[in-house]
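In: okay, sequence plus prediction incoming.
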Amino acid sequence: MPFARLTSATTPTCHLGLGLAAVGRPGYINLGRERDLPPDRSVDALRERTHQLLDAAYAQGVRYVDVARSYGRSEEFLAEWLAARPDAADLVVGSKWGYTYTADWTTDAERHEVKDHGLATYERQRAETAALLGDRLDLHQIHSVTPDSPALTDRKLHARLAEAAAEGVTVGFSTSGPAQADAIRAALAVTVDGEPLFRTVQSTYNLLETSAAPALEEAHDAGLTVIVKEGVANGRLAGPDAPKALKAVAEETSYGCDAVALAVILCRPWAGVVLSGAATVTQLASNLHAAAVDLDAEQLARLEALAEEPGAYWERRGRLPWH
């Protein structure tokens, strides 16, 4: 598995990764986006911002980067950075297929992305990713699997994914929605020729949405690398939008709310990589402080009390505007 390189890393931030969803396209649902990005959200401006973040992340020990076909030009921006940084050969790269970006570089599109887990979409997007990232692609994931996804039952698709795995690409899946645990357990049961197909799982888990934890622990115990996304809940656990209990613990530790929220995830023994979705270098530096946050049992208990009912969490997330 490519993530073996992370386990041998010596930097304290080796288990923190950088996701490029927030900077690979002009529109996204993160809170505070009007503060994080300049009015100029041209391709060139976001390319420069992405490269600045990659420079800063790599310099501070981050060795995993997450992109996707639906994250605008994230794969393109990353590919350009990799071509200019031959010293970054140890960077592990993961991408995702299953959503097509449809916003045409605008923030007010009627639909920003279209989901399709069919074999034809896989073939098209795998070719598109290969054209940009080539042999730098370590991990290829199905994007946002839910219990009703045809990707869980399509044997022809499974065979093609197994072929990719035989060629050296790690095959994984990500999940979203209130039934993440069901999707994870269904994916764990998918086999090809008697062998488990998936080697990684990427799921939403944070102080507000903890429902996937038991299934993620099962996945870890089954040998999968667990990647955690949306650790600050699209900005709800960062800055002025953070809950009072989180702000109090952050003040006690002298770190930011975002760092404390990510530190809680790092405490979970099943969490292999925890993603930062930073849109600025300053945010990234604050996120990476999570590796240094030391929480006691009483502080953890106060923070764990913030968990919401999954349906309510995802209903609120679904109402966040693209901006």
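Out: Yes, it's here.
In: from here on, contacts and neighbour counts on C-alpha atoms
Out: Will do.
In: residue farthest from the centroid of this protein?
Out: The centre of the chain is farthest from one residue, residue 193, which by C-alpha atoms, centre = their mean lies 29.4 Å away.
In: can you pull out the strands in this structure?
Out: 16-19, 64-66, 92-97, 99-101, 113-115, 139-145, 170-175, 191-192, 195-196, 200-204, 225-229, 273-276 (DSSP state E).
In: do you know which of the ones you listed lies nearest residue 126?
Out: strand 92-97 (7.2 Å; C-alpha to C-alpha).
In: next one: the closest one to chain centre, how far?
Out: Relative to its chain's centre, strand 92-97 lies at 9 Å (C-alpha atoms, centre = their mean, to the nearest Å).
In: same check, this time on stretch 164-178
Out: So, by C-alpha atoms, centre = their mean, the centroid of stretch 164-178 is 13 Å from its chain's centroid.
In: buried set for that stretch?
Out: Buried residues in stretch 164-178, counted by 16 or more other C-alpha atoms under 10 Å: 165, 169-178.
In: residue 131: which of the residues you listed is nearest?
Out: residue 169 (14.9 Å).
In: hang on, isn't that closest one packed against residue 136?
Out: No: contact criterion C-alpha atoms under 8 Å: residue 169 and residue 136 do not qualify, at 9.7 Å.
In: can you report how many residues lie near residue 191?
Out: 15 (other C-alpha atoms under 10 Å).
In: does it touch residue 161 like I think?
Out: No: at 10.9 Å, residue 191 does not count as touching residue 161 under the criterion of C-alpha under 8 Å.
In: next, the one to line up against it:
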Amino acid sequence: MSLRFFLGTASFQSSDAFSALDAYFDAGGRDIDTARVYGKSEEVIGAWMTERGNAGEVRLLTKGAHPDNDTWASRLSASEVRSDARESLDLLGVDRVDGYLLHRDDPSRPVEDIAETLTALVVDGIAARIGVSNWGAARVAALVEALGRIDGPPLTWVSNYFGLAAASGTPEWAGVETARSELFALAHELDFTLLAWSPQSSGYFAGRDDAGGGAFDSAENRRRREILERIAREHSVSSVAVLARWLVTTDSRLVPVLGSTRPAHLAELVAATTSESLDAAVASLEAELGAATRDPGAWTESLAAR
């Protein structure tokens, strides 16, 4: 059975995560999301694949060129991208990754430069496919055009925030991008996949009001959570299950990145994402929340006023 979500591994920092990786793999999951900026995540995944001997069966997607954590200076030069990519390959213990994404945009850097850098990763055999993370729709469209002008590879992935909760714009979220309705339209038009990071809104719908550094705790998001919880009760299922099923059915171009270090929680996510019996609850959720289920930031202006 193939699973329609990537396993998120930002919290995988030791061999204790092997049991979660095993649970995902044994359930049929093969797509693993990581990044050079995720601490020891790549190293842990590499050690797990070596121990299990399954590197050839796993599809790895990693990200690099994250801005400097101290100065927030951009790191999108060709040399910086290549250095991060090579380090990722070494830590993962592979010769090539299935997908390589640039972690943040720098609007001051011409898309032509970025297109050439991404193309070189494919030409040199570092990555089979390319993508970007936290890019707005206009820049994505410009990058696709630039790749076309140089006969570069297609843009396969755009990874932005997408979840039922709208982020409130706290400093922790400065510089990140939400997948809005215009990006969904572009994904269908230009044939790329939207990878939704933090689609469970950092545990906000599991009751964590401090999720994302408090970025989700607003009157509107509390209302959304109350509706989700009521619908879950009416259908005798968990809120987590309804949320997970909604995420894998909301749009054919959307693939969520779901993560947990607990095998039991992963089992719940696997069951929910593959269960058509949850579709009635999802339909109720969409009927009540309307635009918010397709564009979490639809009411951003009203959030600021509350």
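Out: Structure's in. What do you need? Keep in mind the model is a prediction, meaning the values are calculated, not measured.
In: so what number do they get for TM-score?
Out: Superposed pair, TM-score by TM-score structural alignment, normalised by the length of the second structure: 0.75. Supporting alignment: 268 aligned residues with a C-alpha RMSD of 3.0 Å.
In: on that earlier part again, can you redo the strands of the first structure as JSON lines with distance to residue 290 of the first structure?
Out: Shown next, in JSON lines, are these (distance: least, C-alpha to C-alpha, whole Å):
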{"stretch": "strand 16-19", "distance to residue 290 of the first structure": "9"}
{"stretch": "strand 64-66", "distance to residue 290 of the first structure": "16"}
{"stretch": "strand 92-97", "distance to residue 290 of the first structure": "20"}
{"stretch": "strand 99-101", "distance to residue 290 of the first structure": "30"}
{"stretch": "strand 113-115", "distance to residue 290 of the first structure": "31"}
{"stretch": "strand 139-145", "distance to residue 290 of the first structure": "25"}
{"stretch": "strand 170-175", "distance to residue 290 of the first structure": "23"}
{"stretch": "strand 191-192", "distance to residue 290 of the first structure": "36"}
{"stretch": "strand 195-196", "distance to residue 290 of the first structure": "33"}
{"stretch": "strand 200-204", "distance to residue 290 of the first structure": "17"}
{"stretch": "strand 225-229", "distance to residue 290 of the first structure": "14"}
{"stretch": "strand 273-276", "distance to residue 290 of the first structure": "10"}
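In: where do the helices sit along the first structure?
Out: 4-7, 33-36, 43-59, 74-84, 119-133, 155-166, 180-188, 213-221, 244-253, 257-266, 281-288, 297-304, 310-318 (DSSP state H).
In: counting by contacts, list what the third one packs against.
Out: Under the contact criterion of 3 or more C-alpha pairs under 8 Å, 6 or more residues apart in numbering; DSSP states H and E, the helices and strands touching helix 43-59 of the first structure comprise helix 74-84, helix 281-288.
In: out of these, the one nearest residue 97 of the first structure is which?
Out: helix 74-84 (11.5 Å).
In: what stretch of the second structure does that closest one fall on?
Out: Counting by TM-score structural alignment, helix 74-84 of the first structure falls onto residues 41-51 of the second structure.
In: on average, how far is that stretch from the matching bit in the first structure?
Out: When the first structure is overlaid, stretch 41-51 of the second structure sits 0.7 Å from its aligned residues on average, using mean C-alpha distance after the TM-score superposition for the first structure.
In: residues of that stretch that come out buried?
Out: For stretch 41-51 of the second structure, by 16+ other C-alpha under 10 Å, it's 41-49.
In: now stretch 272-286 of the first structure: buried residues?
Out: 272-281, 283-286.
In: rebuild those as a markdown table, extending it with distance to residue 123 of the first structure.
Out: Below are those laid out as a markdown table (distance: C-alpha to C-alpha, whole Å):
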| residue | distance to residue 123 of the first structure |
| --- | --- |
| 272 | 29 |
| 273 | 27 |
| 274 | 29 |
| 275 | 27 |
| 276 | 29 |
| 277 | 28 |
| 278 | 30 |
| 279 | 31 |
| 280 | 34 |
| 281 | 35 |
| 283 | 36 |
| 284 | 34 |
| 285 | 37 |
| 286 | 38 |
